[in-house]
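**Q** Need coordinates for the following:
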Amino acid sequence: MAPTTPTAAAVGSTSARSPGRYASLDVLRGIAILGTLGTNIWIFTNAEGLVGYLNGTGHATGGWSITEDVLKQLVQGKFLGLLTLMFGIGLAIQQTSAHRREQRWPGRYPWRAALLFLDGLLNYFFFAEFDVLMGYAVTGLIVAYLLSWRIRRQRIAVVVAVCVHAVLLAVAAIGLWLLEHSTTPSEPKALSPNPYADGSFADLIVFRAQNFVMFRFEMVFILPMSVALFLVGAALYRRGILTPAAAGVRRKMMLIGFGIALPLDFLVGIFGGDAGLLLGRYGIAPIVSLGILAAIAHVYADGRDTGAIGNALSPIGRMALSCYVAQNILAGLICYGWGLGLSAHLGPDTVVPATVGLFVVVSSAMMVFARFWMRRFDRGPLEWLWHESYLTLSRSR
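**A** Okay, here's the model as predicted:
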């Protein structure tokens, strides 16, 4: 069965985009997807996977240590925030489309959320215990109903969500700081048995099932932040953040995101210990994300063609779900014991260049895969499956 009908125009060209489609949307989604890979790639190249990443094991030494810290800080939390904002914008676009067709909102959106949750659940068990799709499904369902409220109530919801998140973040950061300064540092216990390096594909599935609550804790912890960013993304879309009219707003966002938040994020993240990393990833980095969103939207707000870089990123953005899962599959295949087992052979002097090289390889593969696919089809493979499933469920009601 063919995934979709072939497209007539080349990907990334003006004619390939539907009327009224913003070029910046696909570029931003592409950047967000590859940006999350830039964060997660360090988990794949850690011999103990997410457990080792959280414990701080497998870190580079010597000059590579500084390079690793800087590279991690460059991506830490920024693209998670950007991806979250993009989901909020996508939700606002769906709501606008529903109103244009004179349909109720949120209408059948819960089916979309249920399918996204299922996608995330499968991605979690099979490929990536740091999956974000499950969290976005829950957040999207909540925000879909919040978007049916009046604008003033939505603003109140943002304030409440930010306050709840700030309290949770402060408590967690203070707890980490007290723990760091009240106990003698000790080497974390090695993961034994190690399903990442030595286990089979099935062993990793079992391991993720056994540690489901621990691995899914982040999803619960950042729920208020995600709700706030979804609503902010939707509000920015209504404000016309992607259009020439919002140039002043974008400049302010870039000033705050890059001029204030980014330097502060680096200071706190690199010199603040575990508490600083937490504050940076979940407190300051989302503000940097607003600057990234504004900067890319500013480039394309005048309707210019996407250019060479945009042409490479847009296909990834158009099939973001497929590329998000595919990059996890490819990285796992290269790094884990059920595949080529690269991570088990990396040491303190090789982990950084190997990780950078792997990021380049996987990113390039995603660009080639997405461009090849979108030249022939209207949707990515998972997008097509998701869409057909949604139509089937909607008709069955």
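**Q** Every contact and neighbour count from this point should use C-alpha atoms.
**A** OK.
**Q** Select the longest helix from the protein.
**A** helix 151-182 (DSSP state H).
**Q** I'd like the next helix or strand past that one.
**A** Next along the chain after helix 151-182, taking DSSP states H and E as the criterion, comes helix 201-210.
**Q** quick one, helices of the stretch 251-397 of the chain?
**A** With helices called from DSSP state H, counting those that start in this stretch, the stretch 251-397 of the chain shows them at 262-271, 273-279, 285-300, 307-318, 320-335, 351-374, 381-395.
**Q** residues contacting Phe110?
**A** Phe isn't right for residue 110; it's Pro. Leu141 (CA atoms under 8 Å, 6 or more residues apart in numbering).
**Q** Repeat that for the one 4 residues further on.
**A** When the contact criterion is CA under 8 Å, 6+ apart, the partners of Ala114 are Ala137.
**Q** ditto for Phe127
**A** Contacts for Phe127 (CA under 8 Å, 6+ apart) come out as Val325, Asn328, Ile329, Gly332.
**Q** coming back round to it: could I get the buried residue list for the longest helix of the chain?
**A** By neighbour count on 16 or more other CA atoms under 10 Å, the buried set for helix 151-182 is 154-155, 157-158, 161-162, 165-166, 169-170, 172-173, 176-177.
**Q** Could you name the helices and strands sitting against that helix?
**A** helix 223-238, helix 273-279 (3 or more CA pairs under 8 Å, 6 or more residues apart in numbering; DSSP states H and E).
**Q** Name the surrounding residues that touch the last one.
**A** Counting contacts by CA under 8 Å, 6+ apart, the residues outside helix 273-279 that touch it are Leu169, Ala172, Ala173, Ile174, Leu176, Trp177, Glu180, Val268, Gly269, Ile270.
**Q** which residue sits closest to the third one, ignoring its sequence neighbours?
**A** Excluding its sequence neighbours, the residue lying closest to Ala173 (CA to CA, 6 or more residues apart in numbering) is Ala275, at 4.7 Å.
**Q** Before we compare anything, build this one as well:
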Amino acid sequence: MTALQHAPTSSRIAAIDVVRGLAILGTLGTNIWIFTDPDGPAGLLTVVETGTITANVEAAIRFLANGKFLALLTLLFGIGLELQYRSALRRRGRWPGWYLWRAALLFGEGLMHYVLIFEFDVLMSYAVTSMLVAYLIGRSERVIRGWTVATVSLHVAFLSVVTFGLLTGHASMNGTHSDRYASGSYLEQVLARLTGWGAFRAEAIFIIPMSVALFLIGARLYRAGVFAPEGQRLRNRLMLFGFGVGVPLNLVTAYAGPDWFMVDRYLLPPTIALGLLGLIPAVLGAMRGAPGFVRRGLTAVGRTALSCYVFQNLVATILCYGWGFGLAVRFDWARPWWVIAAWAAICATFLTLSTWWLRHFERGPLEAAWNWAYRLPQRKKTPESIDGRSPRDISRC
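**A** Here you go, the predicted model:
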């Protein structure tokens, strides 16, 4: 219990909301290259040939976003699980108890998101991971350390095997051209997700070991005080590791060709995400004065993260795919400039809308629906009997 005493104890930490908001918009910075590619999901595997100004710009921007914010979001999910665990301890509630129902609801939402909107949904993977980590979060430091080392080792071993196959020609990362996203109907895309389950869900499965490790690391960093005023030394170490080690190595793999795709996307970005987890709270702590539009907007996006994650992907599909406005084909000649503009416009829209929404409602629309579904099987219980927490405590976690 000693480790728990060093972390912040407030039920809502503003810096966490800001970091979460940045991570949500950052994931769009990765996914936008999929939505704006006429080949759709195959664009994830597209290798940018450098040499021209536009190609160099696209390669640099892809490097900045690729995998980093997904890893940051994963760390934050681990921190969120730690907050749930702390809340149960404070109120002497059962653990994991109803948390497993929360994870099941997240899986269901991820399933709908996958089928109806986006091939590379991450919510289903997070739901499975959270069910596993829920049984580990309260164990001893030795057990948590052992599981972290084991899952990192498994993840690195898998990436090493695949990378070796790519380097030796025994594996390929080439995407398959399809007109389904450029000119196909919405129902055709839904059917493709249902019939192509194995291919589209492969990423969600093989990142589970990495996600388990990042969940546990995020929880441990929170306990160590990464968001606490006295945690600057820890934040400095994270920045030194993430930016001093991760960035140089990731720059090499980013321009090393398609054979290093797995390392470039799934191995080095988590180290940079640790640097971001140290940098952002440090910057926020140094700020003075009232928050401006961007900071208020990021806080609002962080508080409505589920809604923003799903709806920003929905907006991107409507704008880019053939059944919508078809901008992916129409503006393919203007890459990467129009892609950058599309990302910035969607981000500005959600910064504005989420801020406005929270002025009128306590939760985001999907968060409200989720809260209703979470409480539905417990409707005969008193508010205080739900995991030992009141509704207000639940909304803050």
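**Q** okay, the helices and strands packed on helix 151-182 of structure 1, which one's buried deepest?
**A** Ranked by mean neighbour count under mean count of other CA atoms under 10 Å, these are led by helix 223-238, which reaches a mean of 24.
**Q** for it, the distance to its chain's centre please.
**A** Relative to the centre of its chain, helix 223-238 of structure 1 is centred 14 Å away, using CA atoms, centre = their mean, to the nearest Å.
**Q** by how many degrees do it and helix 285-300 diverge?
**A** Regarding helix 223-238 of structure 1 and helix 285-300, their directions subtend 20 degrees when assessed with axes from the mean of the first three to the mean of the last three CA atoms, to 10 degrees.
**Q** Onto which residues of structure 2 does helix 223-238 of structure 1 map?
**A** Counting by TM-score structural alignment, helix 223-238 of structure 1 pairs with residues 208-223 of structure 2.
**Q** before we move on, the earlier item: what would the helices of the stretch 251-397 of structure 1 look like in a markdown table with distance to Gly49 of structure 1?
**A** As requested, the helices of the stretch 251-397 of structure 1 are arranged in a markdown table below (distance: least, CA to CA, whole Å):
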| stretch | distance to Gly49 of structure 1 |
| --- | --- |
| helix 262-271 | 21 |
| helix 273-279 | 18 |
| helix 285-300 | 23 |
| helix 307-318 | 26 |
| helix 320-335 | 9 |
| helix 351-374 | 13 |
| helix 381-395 | 26 |
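**Q** Tell me which of the ones you listed lies nearest to Ala23 of structure 1.
**A** helix 285-300 (6.6 Å; CA to CA).
**Q** Output the contacting helices and strands for that closest one.
**A** helix 23-44, helix 78-100, helix 247-254, helix 262-271.
**Q** now those as TSV including distance to Leu147 of structure 1 and mean neighbour count?
**A** What follows is these, written out as TSV (distance: least, CA to CA, whole Å; neighbours: other CA atoms under 10 Å):
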stretch	distance to Leu147 of structure 1	mean neighbour count
helix 23-44	20	25
helix 78-100	8	22
helix 247-254	22	18
helix 262-271	30	19
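**Q** could those helices go into a markdown table alongside distance to Arg304 of structure 1?
**A** A markdown table is the format used below for these (distance: least, CA to CA, whole Å):
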| stretch | distance to Arg304 of structure 1 |
| --- | --- |
| helix 23-44 | 8 |
| helix 78-100 | 21 |
| helix 247-254 | 15 |
| helix 262-271 | 28 |
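**Q** residues in contact with the alignment partner in structure 1 of Leu284 of structure 2?
**A** Taking TM-score structural alignment, the alignment pairs Leu284 of structure 2 with Tyr300 from structure 1. The contact partners of Tyr300 of structure 1, by CA under 8 Å, 6+ apart, come to Ala23, Ser24, Leu242, Thr306.
**Q** and the first one, what pairs with it in structure 2?
**A** In this case it means Ala23 of structure 1. Aligned partner of Ala23 of structure 1 by TM-score structural alignment: Ala14.
**Q** Pretty sure its match sits against Thr299.
**A** Yes - using CA atoms under 8 Å, Ala14 of structure 2 is in contact with Thr299, at 7.0 Å.
**Q** What lines up with Ser148 of structure 1 in structure 2?
**A** Using TM-score structural alignment, Ser148 of structure 1 lines up with Gly138 in structure 2.
**Q** If you drop the residues flanking it in sequence, what lies closest to that match?
**A** Tyr85 (7.7 Å).
**Q** So the one you found sits against Trp95, correct?
**A** Yes - contact criterion CA under 8 Å: Tyr85 of structure 2 and Trp95 qualify, at 7.2 Å.
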